[in-house]
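[1] Take this sequence and fold it.
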Amino acid sequence: MRAIIFTLGFGAAATLSACGDTTGEQVIFGAGAGAAGSALLHGNLVTGAAVGAAANLIYCKENPRKC
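    As a prediction, the model looks like this:
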């Protein structure tokens, strides 16, 4: 059951994190997706937001056509 929740949370975070036209938007959307995924998995919200923001920013800088 935990694997299903993790998979759903990761999928939701991945879907939400591919948004944002500016650096600020990318950080905010990534932080929101990370915090939401962390809340779904009963984790630390601040850590989830930080990881989500960093991951989305890196992803969008490495793949600008997909953002």
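
[2] can we go C-alpha only for contacts and neighbour counts from here?
    Will do.

[3] which SS class is residue 35?
    helix (DSSP: H, G, I helix; E, B strand; the rest coil).

[4] That one: what's it in contact with?
    Residues in contact with residue 35 (C-alpha atoms under 8 Å, 6 or more residues apart in numbering) are 45-49, 52.

[5] Can you lay out these as JSON lines showing neighbour count, secondary structure and distance to residue 3?
    Output for the contacts of residue 35, formatted as JSON lines (neighbours: other C-alpha atoms under 10 Å; DSSP: H, G, I helix; E, B strand; the rest coil; distance: C-alpha to C-alpha, whole Å):
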{"residue": "45", "neighbour count": "19", "secondary structure": "helix", "distance to residue 3": "19"}
{"residue": "46", "neighbour count": "14", "secondary structure": "helix", "distance to residue 3": "22"}
{"residue": "47", "neighbour count": "14", "secondary structure": "helix", "distance to residue 3": "20"}
{"residue": "48", "neighbour count": "22", "secondary structure": "helix", "distance to residue 3": "18"}
{"residue": "49", "neighbour count": "24", "secondary structure": "helix", "distance to residue 3": "21"}
{"residue": "52", "neighbour count": "28", "secondary structure": "helix", "distance to residue 3": "19"}
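
[6] For the comparison step, fold the sequence that follows:
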Amino acid sequence: MRNVAITLAVASTLGLSACSGLGDRDQKMLSGAAIGAGVGVVGTAVTGGCISCGALIGGVVGTGAGYILHENEERRK
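    Coordinates of the predicted model:
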């Protein structure tokens, strides 16, 4: 569980610091990736799965969710 806490701390720090200077779409996609990776890590750690696989899958799903969220907001404008 200690490795999970360290991984989450590093990922969230990198994810938040990388958002400066990006466009709205890119920020949403990067934030989605960071949140998805964090959820994937926690989920696989709790269930006893492969933590890196959970982070990868969660990051991909989160990136897609951030993109869809941005596109939906653009259509509403």
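
[7] which residues in the second structure form helices?
    Assignment of helices within the second structure using DSSP state H yields the ranges 2-17, 24-47, 51-76.

[8] tell me the angle the second one makes with helix 2-17.
    In this case it means helix 24-47 of the second structure. Interaxial angle, helix 24-47 of the second structure versus helix 2-17 (axes from the mean of the first three to the mean of the last three C-alpha atoms, to 10 degrees): 170 degrees.

[9] Please identify the buried residues of helix 24-47 of the second structure?
    For helix 24-47 of the second structure, burial by neighbour count (16 or more other C-alpha atoms under 10 Å) applies to 25-45.

[10] cool, the shortest one as well?
    By neighbour count with 16+ other C-alpha under 10 Å, helix 2-17 of the second structure contains the buried residues 7-8, 11-12, 15.

[11] That one vs helix 51-76, what angle?
    Going by the same axes, to 10 degrees, helix 2-17 of the second structure makes 30 degrees with helix 51-76.

[12] returning to that earlier point: can you tell me which of the contacts of residue 35 of the first structure is nearest residue 17 of the first structure?
    Residue 17 of the first structure lies nearest to residue 52 out of the contacts of residue 35 of the first structure, by C-alpha to C-alpha, at 7.5 Å.
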